[in-house]
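Chemist: below are the sequence and a predicted model for it; my questions follow.
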Amino acid sequence: MLDKDAHSHHISQQFNTELDAVKTHMMEMGGLVEKQVSDAVFSILNADSGMAETVKERDKLINAMEVSVDDECARILARRQPAASDLRLVIAISKAVNDLERIGDEAGKIATQALALAEAGEPSKGSVEIRMIGEHVGRMVHDALDAFARLDVDKALEVAREDKLVDAEYGTAMRSVMTYMMEDPRSISSMLNVLWSLRSLERVGDHARNIAEHVIYLVKGKNVRHVGLTELAKHVEQ
């Protein structure tokens, strides 16, 4: 098992500095992505086209941050040829920033739907579902990043469990949206915007779970992608 001080005892202080820096840069990117999700949800709930435009514009910065962190990881791999837990750290960061970039993309998609709804006027239905799932996946992103920062596999496992709940909430929300559309065909256009936003939020939850799985891989050295919650819990407990 990896402890929290495992990356601070290298003979080369420069190597320690490089590892700390790339992790810090990943967490900075994570903070911005977390804000993107929150702002995107705000923009669609409040028909705020200005906020939506800001979210879309900031996506370029997130893309640039992903490239930068990936480049840092590549340089460390090439120059330091890390092994064991150091290698897992670099790999986990590289994978996590990819998931963060994808979360940023989903926030951008939600902002696009917010712009469409703002043009048509604030939607009267669907906001309850967006708010509920938006807040839920927002907490998941925050907790996944916190688990990574603290190397907390228990919190990572909890994020994975929350993803299961989000999937159930998403199914319920989709049925509600379909009901709104059948009851009032005039709402179909706006409800489609809501539907695509809900789909993006569900994907945010998926990527938050991925980040949590990277934490378990980093700490336990076990590749836990594509495993069920029961097996995931066994890996955490071992």
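Modeler: Okay, I see it. The structure displayed is predicted, hence computed values, not measured ones. Numbers count the residues shown, from 1 in each chain.

Chemist: C-alpha only now, for contacts and for neighbours.
Modeler: Fine.

Chemist: could you list the buried residues of the longest helix seen in the chain?
Modeler: In the chain, assigned by DSSP state H, the helix with the most residues is helix 84-120. For helix 84-120, a neighbour-count test (16 or more other C-alpha atoms under 10 Å) marks 85-94, 96-118 as buried.

Chemist: kindly report the same for stretch 47-59.
Modeler: A47, D48, S49, M51, A52, E53, T54, V55, K56, D59.

Chemist: could you find the closest non-adjacent residue to the first one?
Modeler: So that's A47. Nearest residue to A47, sequence neighbours excluded (C-alpha to C-alpha, 6 or more residues apart in numbering): A118, at 4.6 Å.

Chemist: what separates the closest residue to E53 other than its chain neighbours from Q36, distance-wise?
Modeler: Spatial nearest neighbour of E53, chain neighbours left out: A111 (7.1 Å); criterion: C-alpha to C-alpha, 6+ apart. Distance of A111 to Q36, given as C-alpha to C-alpha, to the nearest Å: 9 Å.

Chemist: let's bring in a second model and compare:
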Amino acid sequence: MDITSDIHSQHISRQFNQELEELKTHLMAMGGLVEKQVQDAVAALLDADSSLAQRVVDNDRAVNDMQIKIDEECTRVLARRQPAASDLRLVLAVIRAASDLERIGDEASKIARNAIDLINADNGSRGFVEVRMISEHVRRMVRDALTSFARFDTELALQLVHEDDEVDNEYRTAMRSLMTFMMEDARSISSILNVMWILRALERIGDHANNLAEYVIYLVKGLDIRHSDPDELDEQGLSRKG
């Protein structure tokens, strides 16, 4: 059975409804912090700002703390309310989404640490064009994934499932280009490896944004699509909301 954005307003217990809304609110706050972490990590690299990169590394603890708080809130809801049907799906989706957001935060921290190494080495900016392009794509995916969760928008979520393949293709193309350059100039190996790790982190961020989109479809439609072909999902009409 589908759910809509206002189904949770139908509870007899107003407090239960408030608890569910707070779960979503706290998840969106965590998402906003994580999105900024990714933005700042990439900006630190492109602007050679080591202090900003270090702040990203330091702020990872705040991301972890937010996940722990959300998990504790979800546990209390499960224990006290024993939710069923769509309410249970919401709580489970929040738990899963918080885990993926924490992993995105980890990847942002990896980007920042590699940025610090590159800034300290001062070995040029080879690969930065690819970093900028892919980072813009995955940051948009994270933002849209959070929007789709907030709005229970399965149409937007399904678009993101398709976009993950595009990011994977961009990543493979960038890696081939950098490997060629590395083979042509052995002196660049160390710095290019750092850039490759950054690109890998960005690709993983795209994967986690894709996971968030899948949770939206699970939440709204009650379907687990983790191992499904996106084209088959189109044929099933999952791009239609509600």
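Modeler: Structure's in. What do you need? Since we're looking at a predicted model, the values are computed, not measured.

Chemist: for the residue nearest to E53 of structure 1, what are its contacts?
Modeler: Shown in contact with A111 of structure 1 (C-alpha atoms under 8 Å, 6 or more residues apart in numbering): A40, V41, S43, I44, A52, E53, V55, K56.

Chemist: could you rerun that using 10 Å?
Modeler: By C-alpha atoms under 10 Å, 6 or more residues apart in numbering, A111 of structure 1 lies in contact with 36-37, 39-44, 47-56, 105, 117, 197.

Chemist: rewinding a little: find residues that contact each of A111 and Q36 of structure 1.
Modeler: Joint contacts of A111 of structure 1 and Q36 (C-alpha under 10 Å, 6+ apart) are F42, M51, A52, T54, V55, K56, D105.

Chemist: now the fifth one: how far from G134 of structure 1?
Modeler: Per C-alpha to C-alpha, V55 of structure 1 is found 15 Å from G134 of structure 1.

Chemist: can you check the second one too?
Modeler: Taking C-alpha to C-alpha as the measure, M51 of structure 1 and G134 of structure 1 are separated by 16 Å.

Chemist: please apply the same query to the third one.
Modeler: Applying C-alpha to C-alpha, one obtains 15 Å for the distance of A52 of structure 1 from G134 of structure 1.

Chemist: tell me the contacts of the residue most central in space within structure 1?
Modeler: Among the residues of structure 1, the one closest to the centroid is A208, at 4.0 Å (C-alpha atoms, centre = their mean). Counting by C-alpha under 10 Å, 6+ apart, A208 of structure 1 touches 96, 99-100, 103, 137-145, 156, 159-160, 162-163, 202, 214.

Chemist: again, but for I70 of structure 2
Modeler: Per C-alpha under 10 Å, 6+ apart, neighbours of I70 of structure 2: E22, L23, K24, H26, L27, M30, R76, V94, I95, A98, S99.

Chemist: count the neighbours of the nearest residue in space to A108 of structure 2 that is not next to it in sequence for me.
Modeler: Distances taken as C-alpha to C-alpha, 6+ apart put V38 closest to A108 of structure 2, at 4.9 Å, once the chain neighbours are dropped. Counted by other C-alpha atoms under 10 Å, the residues lying close to V38 of structure 2 total 28.

Chemist: so which strand or helix has V38 of structure 2?
Modeler: helix 14-46 (DSSP states H and E).

Chemist: mean deviation, that helix versus structure 1?
Modeler: Comparison of helix 14-46 of structure 2 with structure 1 after fitting gives an average deviation of 0.6 Å (mean C-alpha distance after the TM-score superposition for structure 1).

Chemist: and the contacts of I70 of structure 2, which is closest to Q67 of structure 2?
Modeler: Q67 of structure 2 has its nearest neighbour among the contacts of I70 of structure 2 in A98, at 5.7 Å by C-alpha to C-alpha.

Chemist: my read: that closest one touches E72, true?
Modeler: No - taking C-alpha atoms under 10 Å as the definition, A98 of structure 2 is not a contact partner of E72, at 11.5 Å.

Chemist: quickly list what's touching both of the two.
Modeler: M66.

Chemist: quick one: R240 of structure 2 and V142 of structure 2, what's the gap?
Modeler: Counting by C-alpha to C-alpha, the gap from R240 of structure 2 to V142 of structure 2 is 21 Å.
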